[in-house]
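K.L.:
structure here, sequence nowhere to be found:
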């Protein structure tokens, strides 16, 4: 199920735009290369021994709860006796996990695929856990229809395969039914409840059989059906270790953004410890969607920091079990069937195609190209046959019925034009076929055609490569247990059992939109939408020399034999374990302790409160003029500034006019344009760093900014008294950041002799005079000390009296900001605090309380953090309440 995304139409090169994400895939490639070097050292092993990447088993793996939409169980209920029968029905996932089942204990959690009456559910659940190690999630019929058939199959599946939501639906007033989303959330919540019923604390350790020493289970969630499950699990128990893997493509951000509930799905996934994809392209699209939809950036090459958590991203291409195919190929039944088919198609080349009858598999594209090939190469008519297996799926859906009809019409048309009484160009098998039959056809075929228009991986390509392995003439294979027919002669039986002799391996024609195309470099890659190219590829596959076919197959077989299903499962589980046991070390700041701050504020008598404006007192806005202070903000500032114990400053990059208009009536100190001009609390006179400052440099810088603004949609220039700023908050985040770096390079060339500096802020680039920063104003405030004239009572040195701070200076400082321009203030206050602590000369003196606070994520010199503006307002509200209470007490 693949995805080969179109290149985004952006001016910057792909390497520049995706440098962070590319570091991730480079690390993955280096790890794979290390494993391959180990494999090359094993070249002396027996040819029949499966080459599996060596993995360590020194650590005892934990129990893993595998959560999938469907359990690998087929359930049937006898209508007469009401007795349930459960049979194993392994799918691709169950087969992939079977290879490491001896090392890891798996417990399955999923929907049973049957509607179980409520009275029978406890008994059914108990039987499934006891007999099959499966725990069912019970869903009623209506929920299944809306969650599975509606949201999963009719919304997510098409969209993830680049089929957008329909622009029009007959008989529907809206293009999207919100009830489907509600059902999806409800189903994910029920899955979470079921998981936690099994999860608890996991099995006891070997050294302690008591329930007091337990190791938590891992929870491995699979596919697009359960994208909300990581979040639902976190809400119920934050201790759960959860990973999620996608078995389909993840679409480009432009396609993904069509989803009405795009944010909610991404937020659900980012609560996982590890998110895995088949290919780097899918991982890159996921990172891009998070950046554009959630407005988050990749914090490290290995994942995303979001909501105070780190979600690791990994690439894990799945494979097959080549040993199973090899053993099946050696069996007498398959060798006999291969010989029979070889006799049937003697003198003809055979092409094989195996697909579900799904619109993403590109069956019509394959048939049209084969028709064109026959039309252009009439000499091949009668000499080549396409065996096309089309496995029916979703036969009750109108779109799939229309596809089946179209395929039947194409097959009939081609056979009608080019077929004869003895010859049919296409043998169309519209049903699933037994594994032995399929392996026999694989081995017989001279070429395999995989023409998916989108496919997550498509393991048909892997199976074909594995089945092309040559067999020795004298290898009788695995003995068959069935007795021979007495009616058949020994001579006839020996003739039938003669192995089919291939003239070298076949060729693989592989769609570039299949995920496996990124790994199988020995294939003939095609664009299935280009019928002419695909027809030429069929001709090339049939006419390759034996030497070239052998070289291509050796390259393909080397990859298929090493990157097996067991290797995929073990790699993911090992990575999952590493992520949980050794989580990435993030520059995580402790959250500002509100209670401690309020206690320090209450006992202090000379307080200094300094805050930034945008992103601190108010939310960031796309246009600066929209970020006006809310009434609650001005009320809090007014209350704090009226307290004679307080000195309050708002230090911002905003213009002087804006600060005067919205905050000028308050008794707070104001600093505009990063400290270029400021005024003291209660004063109306502004002090500037330079009255005759030369601003002629703007004539040089403005044209450069204008050049990039004209070429970057969503950007604008802000002109201030002492600086120029280029804002790209509304631009595409990747393109805007790339343009900002490019602009800085251009400006540095022309500004090398000017006393200016370039500041990369929060989605802005600002040019200002060297030395202008917020710390200049703060330094002056600290030098002058408290300005409100409050005269505290004289300090007491008695043993019963609480400690007091040094007089003639601030004894409480709260400084809050949100971007790089505030870092100078944090550093200045740290230095000031150190000097004040060193100046203490009496054991009863108390050092001033300092709280440097950074709002939001990111590296900073602050000691504390808050997640949002709302949290800061809660702190300020508590401080204001304390000031009001003290004011009433003093009036008494």
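P.N.:
That came through fine. The model shown is predicted, which means the values in this text are computed figures rather than measured ones.
K.L.:
from here on, just use CA atoms for contacts and neighbour counts.
P.N.:
Fine.
K.L.:
quick one: stretch 818-825 to chain centroid distance?
P.N.:
31 Å (Cα atoms, centre = their mean, to the nearest Å).
K.L.:
ends of that stretch, what's the gap?
P.N.:
Terminal residues of stretch 818-825 lie 12 Å apart, using Cα to Cα, to the nearest Å.
K.L.:
contacts for that stretch?
P.N.:
612, 615-616, 674, 761-762, 773-775, 778, 815, 854-856, 860-862 (Cα atoms under 8 Å, 6 or more residues apart in numbering).
K.L.:
from residue 163, how far off is residue 454?
P.N.:
Distance from residue 454 to residue 163, by Cα to Cα: 10 Å.
K.L.:
inside helices: which ones of the contacts of stretch 818-825?
P.N.:
774, 775, 778 (DSSP state H).
K.L.:
picking that back up, of residue 454 and residue 163, who's got more company?
P.N.:
For residue 454 versus residue 163, neighbours defined as other Cα atoms under 10 Å are more numerous around residue 454 (29 against 16).
K.L.:
try this one next to it:
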């Protein structure tokens, strides 16, 4: 199977397969997405998608024929059964996600079989991506059909650079939280490196949901997930502007324009073009037009609304009911206000050829685009692009993503019929000079922000993000080999390790019992300390009691509470501090926040107080932590203490107690020609900075984000793997003996 460096994934391929007269036929699509993808600068690209024909109806030979034919056209098919299409596409994608993401939560349904099919089909597409992608390919996934797919592909092929673009709105947290599988969908999306939305509001809604549901904060549109940085940003999609301009010069469109001029004469034409969908606000639009005729009877016989509704999901009950409602409303308005010579509304439930649509755009005096909710709405842009000599006015819903790019349009609230009426009246009264002035400004913008440039901009950001992900980060195979060689050939070695988040994954309680070292951790540390001329130091924020009980029987140096306590040769030494005199008033403030914040708790150490909020609802935790930090900072102004925010904590400790001081002391006490220092949070950055100018030192951040460390690994398990690689093969196989002194509770944790 050929491998490709650029992979596009969408629900449908740009080529559809159908059966006619018993034979398979192939029909190419000319949609905007196909245009954008064709403009990408990549010689070896492949497009993955469903070919449009049910797998149940195909023989093995026909499947192979489709694979071979589509390969010639740069496509790779994923075959789906009729049942899978029904449950995944018509079901979860369009009966669950589509209505909910467009704020029609009353229409959404949540059958379990929908979700199960959605998982299966996303898995099939992930398998296909793994099959056709090179080890370092760029993969761009399109739309709400594949919210799980980035994570599934990441599991199968960790080295890929993955982008995702959502072509519909991402709803606010209060709406999104209604999904039973909300967390699974967020985790799936976070498998991507770049997540694109039409407008910034949608990106912010996504980041807000990540913070409130997963407890993952963001900064400048970027968040950290499983050791990677994920960027969420707005990439407003454009249209193929040149295509619409060129169509105006074709014979078919010129003929259609001439016919429209003859048919409508001096009558003002208000145009409406939509796919039949409840998100488009068609009934509300009809009510606004009815109100116009009622409040401005002078327009009777002088204006006409031409409404084109493109058939969509005609087998779905909600869409059937919507069509009936629209057709009954059209009949009622025409019956009430029409005459023998004039009908207020011309309604067409059909798709029209591209040449005719462009002619209608060019002729129409007003374009009425009033969706209740729309990710972007390209009809508004197509109308403006099709205007040349004749003027025209665009009336655009403030609920459409396009409004941000088209401020010259007359903005309306689609739920306010009177505002629509006022906008139509203003448009009909607008001078030709103002119409053309507004159109020209929008055309200049649209001619630059095209669908081709949209695709290129997204892929450029994906490439940049990929480069940034690899700049400081994951140790390459060559770097790992060099590190191991340096370790094994060194005459004296010093290994300095943080504990929580570095050797041991975080747990949801400050209790030492829950975070006790696993047998693997003890095995790794024993293997290191068994090597001659090797010193291992654990430098942690944990208490000396926790560290003493955890590492019984291991000859490691211990530094507890960030260095307030240090143990050399099995003897503890304590720094001199006046922190105890501040404890009472600090504790009083923290107690107040514990009483106000369900799930939070206080950890008291000899030389620090820590407010933990890992079990607090994320949005509440974020606000309370900011408030507590501010209150403590004001309370302790001028004191020799610092207030720090860490991972799910707010900590107060003496200013002079820092891991940097421990590292200086260790490097002086244990002279070494190989120093390895690993940590994961802000306290460990102090250690990395101390070692920046030491040529013998290798610093490793566990996780992602800005760091003074020279290298990084994704998670604690990866660091343990590296430490295991450093040892002679036989040493890592030996299980450490578990000392009898270890308390029974901790012993149970060790054996888990």
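P.N.:
The structure has been received and is ready for your questions. Please read all numbers here as calculations on a predicted model, not as lab measurements.
K.L.:
just the buried residues of the contacts of stretch 818-825 of structure 1.
P.N.:
Buried residues within the contacts of stretch 818-825 of structure 1, counting neighbours by 16 or more other Cα atoms under 10 Å: 612, 615-616, 674, 773-775, 778, 815, 854-856, 860-862.
K.L.:
which one of those residues sits closest to residue 606 of structure 1?
P.N.:
Distance ranking of those against residue 606 of structure 1, using Cα to Cα, places residue 815 first at 14.5 Å.
K.L.:
hang on, the earlier thing: identify the farthest-apart pair in the buried ones among the contacts of stretch 818-825 of structure 1.
P.N.:
Farthest apart among those by Cα to Cα are 778 and 856. That separation is 22.3 Å.
K.L.:
and which of the buried ones among the contacts of stretch 818-825 of structure 1 is nearest residue 65 of structure 1?
P.N.:
Of all those, residue 65 of structure 1 sits closest to residue 856, with 34.3 Å by Cα to Cα.
K.L.:
what's that closest one aligned with over in structure 2?
P.N.:
Matched by TM-score structural alignment, residue 856 of structure 1 corresponds to residue 703 in structure 2.
K.L.:
tell me which residues touch the residue nearest to that match when sequence neighbours are not counted, please.
P.N.:
Closest residue to residue 703 of structure 2 apart from its sequence neighbours, by Cα to Cα, 6 or more residues apart in numbering: residue 227 at 4.1 Å. For residue 227 of structure 2, the contacting residues are 702, 703, 704, 713, 714, 715, by Cα under 8 Å, 6+ apart.
K.L.:
from residue 874 of structure 1, how far out is the aligned residue in structure 1 for the last one?
P.N.:
Aligned against structure 1 by TM-score structural alignment, residue 715 of structure 2 finds its counterpart in residue 868. As judged by Cα to Cα, residue 868 of structure 1 and residue 874 of structure 1 stand 10 Å apart.
K.L.:
list residues touching both of the two?
P.N.:
Residues touching both residue 868 of structure 1 and residue 874 (Cα under 8 Å, 6+ apart): none.
K.L.:
and the two? Which one has more around it.
P.N.:
Taking neighbours as other Cα under 10 Å, residue 868 of structure 1 and residue 874 compare with residue 868 leading, 18 against 12.
K.L.:
surely that one meets residue 855?
P.N.:
Yes: contact criterion Cα atoms under 8 Å: residue 868 of structure 1 and residue 855 qualify, at 5.9 Å.
K.L.:
give me the common contacts of these two.
P.N.:
residue 616.
K.L.:
which of the ones in helices among the contacts of stretch 818-825 of structure 1 lies closest to residue 434 of structure 1?
P.N.:
residue 774 (74.7 Å).
K.L.:
list the contacts of the closest one.
P.N.:
For residue 774 of structure 1, the contacting residues are 651, 652, 671, 674, 675, 821, 822, 824, 825, by Cα under 8 Å, 6+ apart.
K.L.:
10 Å instead, please
P.N.:
Contact analysis of residue 774 of structure 1 by Cα atoms under 10 Å, 6 or more residues apart in numbering lists 612, 651-653, 671-676, 821-826, 828.
K.L.:
same question for residue 505 of structure 2.
P.N.:
Residues in contact with residue 505 of structure 2 (Cα under 10 Å, 6+ apart) are 499, 515, 517, 715, 716, 717.
K.L.:
ok, and those in structure 1?
P.N.:
Counting by both residues aligned by TM-score structural alignment, their matches' Cα atoms under 10 Å, those that remain in contact in structure 1 are 499, 515, 715, 716, 717.
K.L.:
give me the common contacts of residue 454 and residue 163 of structure 1.
P.N.:
Joint contacts of residue 454 of structure 1 and residue 163 (Cα under 10 Å, 6+ apart) are 251, 359, 360.
K.L.:
among those residues, which are located in helices?
P.N.:
Per DSSP H, those never map to helices.
K.L.:
would you turn the residues you listed into JSON lines with neighbour count and distance to residue 683 of structure 1?
P.N.:
Compiled in JSON lines, those are given as follows (neighbours: other Cα atoms under 10 Å; distance: Cα to Cα, whole Å):
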{"residue": "251", "neighbour count": "26", "distance to residue 683 of structure 1": "58"}
{"residue": "359", "neighbour count": "18", "distance to residue 683 of structure 1": "73"}
{"residue": "360", "neighbour count": "20", "distance to residue 683 of structure 1": "71"}
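K.L.:
which one of these sits closest to residue 602 of structure 1?
P.N.:
residue 251 (54.4 Å).
K.L.:
I'd say that closest one and residue 282 touch.
P.N.:
Yes: Residue 251 of structure 1 is within contact range of residue 282, at 6.9 Å (criterion: Cα atoms under 10 Å).
K.L.:
nearest spatial neighbour of residue 99 of structure 2, chain-adjacent residues omitted?
P.N.:
Using Cα to Cα, 6+ apart, the nearest residue to residue 99 of structure 2 is residue 108, at 5.4 Å.
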